[in-house]
Each structure stands twice: as structure tokens, then as C-alpha cells.
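Participant: Pasting a predicted model and its sequence here:
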Amino acid sequence: MKTMKRKHLSTKRAVRSSGSSTRSASTRLNRPRVRAAAVGKKRMVSTIAQGPDYLAGAADGKAWRSDPAFQPGPEAVRIAIRERWSLRFRETKRNNETNWALVRRRGLNYAAGFMQGSGARAAVTPVPLNGKAAAIVFAGMKEEPLRQVLDQLQALPLDDVVIVASNPAERLFALARGFGNVTLVSVPEPLDADVGRALGAKLTGADTILFLDGEQAVSADQLAGFIWACQWEMDIALNDISAQMGLFRKRGGNERLFEFLNVSLQRGDLKINTLSALPYAVSRRAIESLGIGALAVPIKAHAQAILNGLRIGIGGAVGGHRQRRGTRSDWRRAAGDHAEAWREAFDVRGNRLDFADWTRNRSLLGDWEP
């Protein structure tokens, strides 16, 4: 009985469908057009995937594969893509091509074509370089967080990865040896993280230096934006944490100091973003302007960078790096660092930091100084 009922319902639906008089001729005529539109969309997607960067990558990958010196392996693939993509980007870059999202898409298309043409695969995040890039990491005592950080860095086009650790365990040395371009620097005594990163920066001559937290991994895709910014646009690429600000009354004391420092130096557009929030990247020009030692006190280096007229902007927005409220001693230290930054600013711009005094006519005093 159940079977018969199903057949009856099916037949009934078929009759309704075929015998309906409400279907208009225009509806039937529109059906081929919908199909044509769908086919056109598929062709458009296929064209994007097979665009000039993809095709160039496929040709380069095929040529690399046929080279007598060809050596397979993920690291060899990454190096080959890095060198050839940087060269192609320089040759095809338009003057106004500064949008990282578009550049990133081009790089991914090229890498996909290269791996298709070569038949080799690797985890790679293509960034067109105009020089060398390096990463500086201050490591904690735990092995697994550092491994996660290095796994992400491995996909980036880095010449050097310098890890600075305070009296590290032997297992950290074993971990570092598993990555080809990693140097582990062991400091026997306890070391402040900012000082450790500044020390690591002395050991590389790269044109762009990326500074990272060794206990919090950030995806290679996010880090790539910082490298791009300092290679082609900026001297300092900051981490944008302004989305985490919230109401002023709910902010921590450090965040209020960060914002006040930027406003007082006439860079209110930076909001609470400073060199105190990892990750960030700096150019060789910034290093030469500030000096390596300045990076040991990031907030003071930030103020100096503004005073020196360096190009400072946003390299990306990495969440989870909100400044902790910390202890009273942490707050006092942060306040002291900011005091140093303002003292530096007063020496350069005067006691009013170039803000005009609209209520007092000091010119009546002539050359008198208080």
C-alpha cells in the first residue's frame, strides 16, 4: 500500500508539472540564457586561475624542473618561487600597485602555477622582495609554542631567523637545528625580551626585519603583510590593535599612554598602535636612523621614529596581542619609558612639542627664558 501511494503522489506531481498552464513562454525562453550566464561565470573563474601570473609560474616551474641542477624538496621549491616571483613582480609591477591584497593574490596565482609546472609542492607564502628579509624571535622556555612560530616562518621568504633565548634547554637547540636558516643565540643570564630582540637585530644585515613573540604563533599569511609593507612602502609597519581599544574608561593605563604619546607627537592617526605591540617590522633605513640600541626601549624608539620623520604605518592587524594591565611595577616601568620618550621629544620640538600657545603672548618677553 505504501508503495502504491508513493507512485500515485509521484504521478500527480508529474501531471501538475507537465500540464500547468501558468508557466509562461518567457520563462521557458529565459532558461538558455541562465545556462549561458552560468557557463560564462565558469569561464571567467577559469580565466582568473589561468591568468598571466599563473601561466608565468607554470612556465618557470617547468623550466626549473628540467634544469640539470634540479633538486627536489620543499625548501628548494620555496627558494625557487621566492627568487622567480620577486623578479617577475619587479618586471611587471605598476607604479600604483601598492594594495597588498591584490599583490598577495598575484603571488598565490604564481606559486600555484609554479607548483603545477614543476610537479613539486611546498607550504609557501609568496612575498615579492626588493632586498633581504629576516625575523627576530625572543623564545620562552616552552618548545611547542616556538615550534609553531617556526612552522609559520618557514613559509616566508626569509634569509635569516634569529632566535634569542635566555639559558635555553638543549631541546630548543635540537628544535632550531631542524630548520635550515635558524640561528639560536643563547644568553646565560636572564634577559628582558625587548633587549633580547634588539640583540638579535644586531646579528642580521637584512633590509627588512620582522620582530615576533616566540610564545604566540602568527600565521605566515598575516606576517607577509608586514614584510611587504617594509619592503615597498614604509620604514616601520605596526600591528594595528586599535580594534581592541573599546571605551576609554575600560582601557588599561598603558593603552592610554600609547594614544596620548601619538596625539602629542601629532600622529593621532596611529591611535594606540606603537612599537610595543608585536609583531612589527622595520626597514634597514629605520635601523640606521634609530640605532639598534633604541629598540631595547620600543616606546622610546617609536617616539624617535616619529621625530625623525620615518614613514610609519600599519602592516597588519594581528589579534590577541592586547597589552596586559600588569602589576604596579609594570605600570611604573611603562610610565618611565614614556617619560624618556617625551624627554626626547622636548629636546627636539621644544617644551610645547610644536603646539601653539593661543592664550599667552610670550613674544612680549623678548629673548627672556624662564
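Facilitator: That came in fine, so what should we check first? Residues are numbered from 1 along each chain as shown.

Participant: going forward, measure contacts between C-alpha atoms and count neighbours the same way
Facilitator: OK.

Participant: Number of residues surrounding Gln323?
Facilitator: 15 (other Cα atoms under 10 Å).

Participant: Am I right that Asp159 is in contact with Ala133?
Facilitator: Yes. If you go by Cα atoms under 8 Å, Asp159 and Ala133 touch, sitting 5.8 Å apart.

Participant: okay, now the one to match up with it:
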Amino acid sequence: MSRSKTVKRRKNISVSHAKQIVLPALTKSVSAVVSVSNEEKTIAGVLGELERLPLQDIIIVMNGCTDDSFQMARKQSRAAIVHYPERIGHDVGRAIGSRMTNSDIVLFIDGDIVISAAHLIPFIEAANQGVDIALNDISPFVPPFSRQDDVTRLKYFLNRVLGRDDLQYNSLTAVPHALSRRAIHTIGVNHLLVPPKAHALAILKGLTVRAVHTVDVISNNRVRTENTGPESDVARLIIGDHIEAIKAAMDHSGTRLHLSRYSRAELAKWRNSL
């Protein structure tokens, strides 16, 4: 299906000294990709924080916006704007945005949560120091196992079968996160369309993946009809994405993956400790 789009480019974004925050010297270029869907109330604040960072590009991918998000973004910033009249989803938007910059580091955020520049810096710093995928550590906000939904349990299970228990509930399904250019090339832009699969491929291909900073995007997540409840469209989509990721891991490492043969009692003891 063809999609019309409007693009307004902005390169080499300048940052005013009045707004710029202090960053350690960066040796790599950085851009930000913002996925937006009807965020007229928050987009100005999101862009205001990004403008405080020394970014080469800010790329806004608007999908299915029916409010004044486009006008607000144009008024607030001279960022590059890609406008898709139809809903393409945040994951597709991030993949599109990653193609529009050649920066060494790409920071990904969404337009519905205003995250201060100070909380975005750790992701940039980690990638600048050699981390290929710098993840948001949301584990502190996850409830005990008995109160977790299926999506949350799948996130942990995926990391476990990949041999990365240390990552707990963290993956590319949560923003903010930053990817190195090497990670984007190694994973492949097309695989960014399925964040759990991209996460699995990054680990399987030996990229450096770490949870580097904690930003509460759980309690601040905007509630929408399609992302509420275990039977929501978003929940079903993410569950399917994780199944695809596990299949990719099995194809790479065999059906047992990193799982050992535990007795039912041992599995129950592990589960109840969470």
C-alpha cells in the first residue's frame, strides 16, 4: 500500500548556549528519532529537551496523526519531519527514522513522554563509550511474578533463553534506548520493525547490550484504547513479536537455547523467588 508523506529536513542542529547542558566530550555524532502519534500535548516538551543536546539530526516520524502534532512540531523545531497519514506504528517509525541519518549513535524516544535531557544523556554516553545497544532499565518498576502480565513474563523469558538473565525485563521494546551505527548495520534496519527480534539478534551476533539507566516510562506511559489490557492489540502484537524472536534464537542456537533441564520443583522455586 502506498503512503503519501511530507518530509522537512534539518541537518546539523545548533544548540543555543542558554539551553545546552554540559556533556563529556563526545567522540561520535548523535541523532534522535522521535515516533509520534497524536502527541500535540507533549511534543513541544519532548523537542524542547532534545534541543538541549548536541544532536546532528532530530527526525520526527508522524504516523496517523489527526491532531495538531505536525503544526506543534513545526512551530517548536526545525527538525526533519516525515508525515505518514496512516498509522504505521512506533516500531516502523523508528526503523524509518534510522534510515534518515548517518550518525554514529541514534537515540530513540517517543513523543508521548517528556524525558529530561539529563535522563537522555546516559544512553548517549554509554553508546559513545562503545555500548552497541544502551537500554532503559525498567526492571525496578516491574511487579512480582504473580502480578506480571504475559508480556512482562515474555520479556524476562527471552533474556533467559538468550543467556542474559542480567538484562531481566529490559529490551528494545522500551524507550529511550540508543543504538550504535554498528548495531543498526549488524541487526539490519528491517529487523528493527520487530524490537524483540532485533534484541535477540543483537545478543546472538555478539553486540554489546547493556541496561544503562532507569527512566520510568511505565507509570508515565500514555494510556490508549489499543494498549490497555492483556487482550489489547498492542499486547497481542508484542507477544507475537516475542514468539518470532524466540524462533530466531532457536534457528541460531538450537531448540534448547540456554535452558538447562530443571525439575518442576526447581522451576517453581525460581519462579517464586521473582
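Facilitator: That came through, no problem. If you're wondering where the values come from, they're calculated on a predicted model, not measured in any experiment.

Participant: So which of Asp159 and Ala133 of structure 1 has more stuff around it?
Facilitator: The neighbour comparison of Asp159 of structure 1 against Ala133 (other Cα under 10 Å) goes to Ala133, with 26 against 17.

Participant: and whatever residue of structure 2 lines up with the more buried one, what is it in contact with?
Facilitator: Under the alignment by TM-score structural alignment, Ala133 of structure 1 pairs with Val30 in structure 2. Residues counted as contacts of Val30 of structure 2 (Cα atoms under 8 Å, 6 or more residues apart in numbering) are 54-57, 103-107, 124.

Participant: since we're on Arg271 of structure 2, how many residues are nearby?
Facilitator: Arg271 of structure 2: 12 neighbours (other Cα under 10 Å).

Participant: Could you do Phe226 of structure 1 as well?
Facilitator: For Phe226 of structure 1, using other Cα under 10 Å, the count is 29.

Participant: Trace the longest helix along structure 1 over to structure 2 and give me the residue numbers.
Facilitator: Longest helix in structure 1 by number of residues (criterion: DSSP state H): helix 25-49. Per TM-score structural alignment, helix 25-49 of structure 1 has no counterpart in structure 2.

Participant: Helix or strand next in line after that helix, which one?
Facilitator: helix 52-66 (DSSP states H and E).

Participant: Do you have the helices of the stretch 101-250 of structure 2 handy? List them.
Facilitator: Ranges of helices in the stretch 101-250 of structure 2, per DSSP state H, counting those that start in this stretch, are 117-128, 150-161, 181-187, 195-204, 233-253.

Participant: which ones among the contacts of Val30 of structure 2 are found in strands?
Facilitator: If you go by DSSP state E, those have 57, 105-107 in strands.

Participant: quick one, what contacts the counterpart of Leu310 of structure 1 in structure 2?
Facilitator: Matched to structure 2 by TM-score structural alignment, Leu310 of structure 1 sits across from Leu207. Contacts for Leu207 of structure 2 were tallied using Cα under 8 Å, 6+ apart; they are 132-133, 183.

Participant: Over to Phe141 of structure 2?
Facilitator: 216, 218.

Participant: What's it aligned with over in structure 1?
Facilitator: By TM-score structural alignment, Phe141 of structure 2 lines up with Gln244.

Participant: Distance of its match relative to Lys250 of structure 1?
Facilitator: To Lys250 of structure 1, Gln244 of structure 1 is 11 Å away according to Cα to Cα, to the nearest Å.

Participant: Which residue lies nearest the spatial centre of structure 2?
Facilitator: The centre of structure 2 sits closest to Val175, judged by Cα atoms, centre = their mean, with a distance of 3.8 Å.

Participant: Who are the contact partners of Glu189 of structure 1?
Facilitator: 166-167.

Participant: Matching it against structure 2, which residue comes up?
Facilitator: Aligned by TM-score structural alignment, Glu189 of structure 1 pairs with Glu86 of structure 2.

Participant: same question, Ile299 of structure 1
Facilitator: Using TM-score structural alignment, Ile299 of structure 1 sits opposite Pro196 in structure 2.

Participant: Do you have the strands of structure 2 handy? List them.
Facilitator: All strands of structure 2, identified by DSSP E, fall at 6-8, 30-36, 57-63, 80-84, 105-110, 133-136, 177-180, 209-213.

Participant: Gln168 of structure 2 is nearest to which of those strands?
Facilitator: strand 209-213 (9.3 Å; Cα to Cα).

Participant: Looking at the ones in strands among the contacts of Val30 of structure 2, spot the one nearest Asp68 of structure 2.
Facilitator: Closest approach between these and Asp68 of structure 2, by Cα to Cα: Asp57, at 22.3 Å.

Participant: Enumerate every residue touching the aligned partner of the closest one in structure 1.
Facilitator: Counting by TM-score structural alignment, Asp57 of structure 2 lines up with Asp160 in structure 1. Counting by Cα under 8 Å, 6+ apart, Asp160 of structure 1 touches 133-135, 181-183, 204, 206.

Participant: Only the buried subset of these, as a PyMOL command please.
Facilitator: Of those, the buried ones can be selected in PyMOL as follows, counting by 16 or more other Cα atoms under 10 Å:
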select buried, resi 133+134+135+182+183+204+206
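
Participant: Next, format the contacts of Asp160 of structure 1 as CSV and append distance to Ser46 of structure 1.
Facilitator: Compiled in CSV, the contacts of Asp160 of structure 1 are given as follows (distance: Cα to Cα, whole Å):
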residue, distance to Ser46 of structure 1
Ala133, 34
Ala134, 36
Ala135, 37
Asn181, 37
Val182, 40
Thr183, 43
Thr204, 43
Ala206, 39
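
Participant: one step back: will you turn the strands of structure 2 into TSV that also has distance to Gly240 of structure 2?
Facilitator: Formatted as TSV, the strands of structure 2 follow (distance: least, Cα to Cα, whole Å):
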stretch	distance to Gly240 of structure 2
strand 6-8	31
strand 30-36	21
strand 57-63	22
strand 80-84	25
strand 105-110	22
strand 133-136	21
strand 177-180	21
strand 209-213	22
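
Participant: In ChimeraX, how would I select just the buried ones from the contacts of Leu207 of structure 2?
Facilitator: To isolate the buried ones among these in ChimeraX, judged by 16+ other Cα under 10 Å, type:
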select :132,133,183
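
Participant: would JSON lines of the contacts of Leu207 of structure 2 with distance to Ile243 of structure 2 be doable?
Facilitator: Formatted as JSON lines, the contacts of Leu207 of structure 2 follow (distance: Cα to Cα, whole Å):
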{"residue": "Asp132", "distance to Ile243 of structure 2": "24"}
{"residue": "Ile133", "distance to Ile243 of structure 2": "21"}
{"residue": "Ala183", "distance to Ile243 of structure 2": "22"}
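
Participant: isn't Phe226 of structure 1 right up against Gly315?
Facilitator: Yes. Assessed by Cα under 8 Å, Phe226 of structure 1 is found in contact with Gly315 at 4.3 Å.
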